[in-house]
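Trainee: missing the sequence, but the structure's below:
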């Protein structure tokens, strides 16, 4: 599990973290407790308008991904796999009042879209973490699922992230706060990565590996692509960069993992990043209920090989 914050850095509501055997979601903002109401603007939720503990208090797994359609499909898939008694028609977008994100709750599982890039997922994570905090959720596992560009691996491979790195191959996330650059660690939960990897051994249809994931601020030049509106480097220089990335242990490139890792680590969330759904199903089923008969019919999200 991700490191628990020292007592001096925990939330002002310390009573929430005193239950033996439970790991609660933290916030690192002393001003939240002095607020009369906390409005989660981009999720269309609030502490006065909604009973967050009643709505979300049983959440144990949060799966996030960029595409709203993909996360709705994942919600419907989990509903089928968990064999819940309510109808699929009852699965509604909780964030329907806003056009920024979508959110679906399927038993103890939340499926949420985060858009594309660090700014978009950062906004969603701030409000998601506050949601889990206000709902008094404990022992929450969060997993990002999506597509990415592969480096030196076959298209269709699954990369489970053990460490998110920046464009300099460093395990860090640099956040500009006021006129300061604050550097935060991006280490993800290695035990969770191993657990998902072990689940993947039950499936032989596609290769799965654990590796570093590089996070960039751009889809085109930042990832060494030659097909953008701008390209300020040669083909040879781009290939050399990708080879150096591969030698540094990087196996895929996307645009959200560093801030995802940094915020999960700071707020006591057990998290990892992966680029496909199949492995998650076994983990979620085993944890949510016993005796489920697993199906292996799911969408495999293709990776575009870059090297």
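Mentor: Received the coordinates, thanks. Bear in mind the structure is a predicted one, so any value in this text is a computation, not a measurement. Numbers count the residues shown, from 1 in each chain.

Trainee: hey, let's count contacts and neighbours off CA atoms from now on
Mentor: Noted.

Trainee: Can you get me a residue count around residue 228?
Mentor: 10 (other C-alpha atoms under 10 Å).

Trainee: okay but it is in contact with residue 218, surely?
Mentor: No. The pair residue 228 and residue 218 does not pass the contact test of C-alpha atoms under 8 Å, sitting 10.4 Å apart.

Trainee: Just give the closest residue to residue 249, not the sequence neighbours.
Mentor: Beyond its immediate neighbours in the sequence, the residue positioned closest to residue 249 (C-alpha to C-alpha, 6 or more residues apart in numbering) is residue 212, lying 5.7 Å away.

Trainee: Quick check: which element contains that neighbour?
Mentor: Assigned by DSSP states H and E, residue 212 belongs to strand 208-215.

Trainee: dump the residue contacts of residue 134.
Mentor: Residues near residue 134 by C-alpha atoms under 8 Å, 6 or more residues apart in numbering: 47, 52-53.

Trainee: export these to a markdown table and tack on distance to residue 104, neighbour count and secondary structure?
Mentor: Formatted as a markdown table, those follow (distance: C-alpha to C-alpha, whole Å; neighbours: other C-alpha atoms under 10 Å; DSSP: H, G, I helix; E, B strand; the rest coil):
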| residue | distance to residue 104 | neighbour count | secondary structure |
| --- | --- | --- | --- |
| 47 | 19 | 17 | coil |
| 52 | 14 | 19 | helix |
| 53 | 16 | 17 | helix |
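
Trainee: Let's have those in JSON lines, adding distance to residue 88.
Mentor: Below are the contacts of residue 134 laid out as JSON lines (distance: C-alpha to C-alpha, whole Å):
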{"residue": "47", "distance to residue 88": "27"}
{"residue": "52", "distance to residue 88": "22"}
{"residue": "53", "distance to residue 88": "23"}
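
Trainee: Take this one as well and set it beside the first:
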């Protein structure tokens, strides 16, 4: 039997309208209104076990990335950059009760790991968006920080996603729900992308562009790589596909951007994707860059987003 909703359809629509006008993060699930508790299982947080508004109500920026270690390092970095009180070494994992995701808070900034691939990102986003909603967070900006494979770019180039596209170069995220395929738009905030590009242009030795980002469901064959355990195509076929992608405006490849863009767009969240390209896929599939250089590359999105956050908080002036 379907759950009986405690709110009328009119009240739900009215509440969503009020949330939008107030800037409060919205959810698009009327069934949540009938639940006595919402337990965010993969965060080990709940509406009855935790005071989510007290814990997270001041959050204005959420930065997410695949690696738990990298997102802890970013939390410590932004803590220092914002000049917050206390030692950055004391930043603790809020989700220590689970081994799925890691979450760190530095003032108004949340830093969260999302794992690798669409399913892991999707689960994290469902619970993150509900968390922000329950905490009554307002005017939140969410940014994915990551690494990627570049197409026709010099290694170390930072790509701010203009449009997130699938493997057919289409701006959509398709998902099977109850045996039916649903498609959601992967539109991202253009003003936010431009503001981030402006920040990148102010940082020395941080080449930054806006380009389309392709999301795949696989790291190997799905990205046209020749170095997996299986390979069903030739090098010539790979290069032909990458050339088509480049012609379609794709400048980098990763594994989360379409679901990230679709879910944020559906919930009216201002969102962006900022990834550094670790290699040019036209030149090969495996990363041969020295480790210390890769570490510097991985810091570029963090520095760029840090500058953006500081400007938004009035700690830096715009040129």
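Mentor: All right, it came through fine. Note that this is a predicted model, so its numbers are computed, not measured.

Trainee: Could I get the TM-score for this pair?
Mentor: The TM-score (TM-score structural alignment, normalised by the length of structure 1) is 0.89; 285 aligned residues with a C-alpha RMSD of 1.9 Å.

Trainee: returning to what we had before: state the next helix or strand along the chain beyond the strand holding residue 212 of structure 1.
Mentor: That would be, after strand 208-215 of structure 1 and using DSSP H and E, helix 235-247.

Trainee: could you check the angle helix 235-247 makes with the helix or strand that comes right after that next one?
Mentor: On the C-terminal side of helix 235-247 of structure 1, the nearest following helix or strand under DSSP H and E is strand 250-254. Going by axes from the mean of the first three to the mean of the last three C-alpha atoms, to 10 degrees, strand 250-254 of structure 1 is angled at 120 degrees with respect to helix 235-247.

Trainee: which bit of structure 2 covers strand 250-254 of structure 1?
Mentor: Mapping strand 250-254 of structure 1 onto structure 2 (TM-score structural alignment) gives residues 250-254.

Trainee: which residues make contact with the matching stretch from outside it?
Mentor: Residues outside stretch 250-254 of structure 2 that contact it (C-alpha under 8 Å, 6+ apart) are 147-153, 159, 169, 211-216, 223, 245, 277.

Trainee: Could you rerun that using 6 Å?
Mentor: With contacts defined as C-alpha atoms under 6 Å, 6 or more residues apart in numbering, stretch 250-254 of structure 2 is touched by 148-151, 211-215.

Trainee: Quick one: which of those residues is the most crowded by neighbours?
Mentor: residue 213 (35 neighbours).

Trainee: what's near enough to touch that one?
Mentor: Residue 213 of structure 2 sits in contact with 161, 164, 250, 252-253, where contact means C-alpha under 6 Å, 6+ apart.

Trainee: where's the residue nearest the centre of structure 2, which helix or strand?
Mentor: Nearest to the mean C-alpha position of structure 2, by C-alpha atoms, centre = their mean, lies residue 144 at 2.9 Å. Using DSSP H and E, residue 144 of structure 2 falls within strand 141-150.

Trainee: Average offset of the helix or strand where residue 126 of structure 2 lies relative to structure 1?
Mentor: Here residue 126 of structure 2 sits within helix 118-134, counting by DSSP H and E. Taking mean C-alpha distance after the TM-score superposition for structure 1, the mean distance separating helix 118-134 of structure 2 from the aligned residues in structure 1 is 0.2 Å.

Trainee: how distant is that helix from the center of its chain?
Mentor: 11 Å (C-alpha atoms, centre = their mean, to the nearest Å).

Trainee: That one: which residues count as buried?
Mentor: For helix 118-134 of structure 2, burial by neighbour count (16 or more other C-alpha atoms under 10 Å) applies to 118, 120-122, 124-125, 127-134.

Trainee: Can you give me the separation between residue 12 of structure 1 and residue 38 of structure 1?
Mentor: With distances taken as C-alpha to C-alpha, to the nearest Å, residue 12 of structure 1 is found 15 Å from residue 38 of structure 1.
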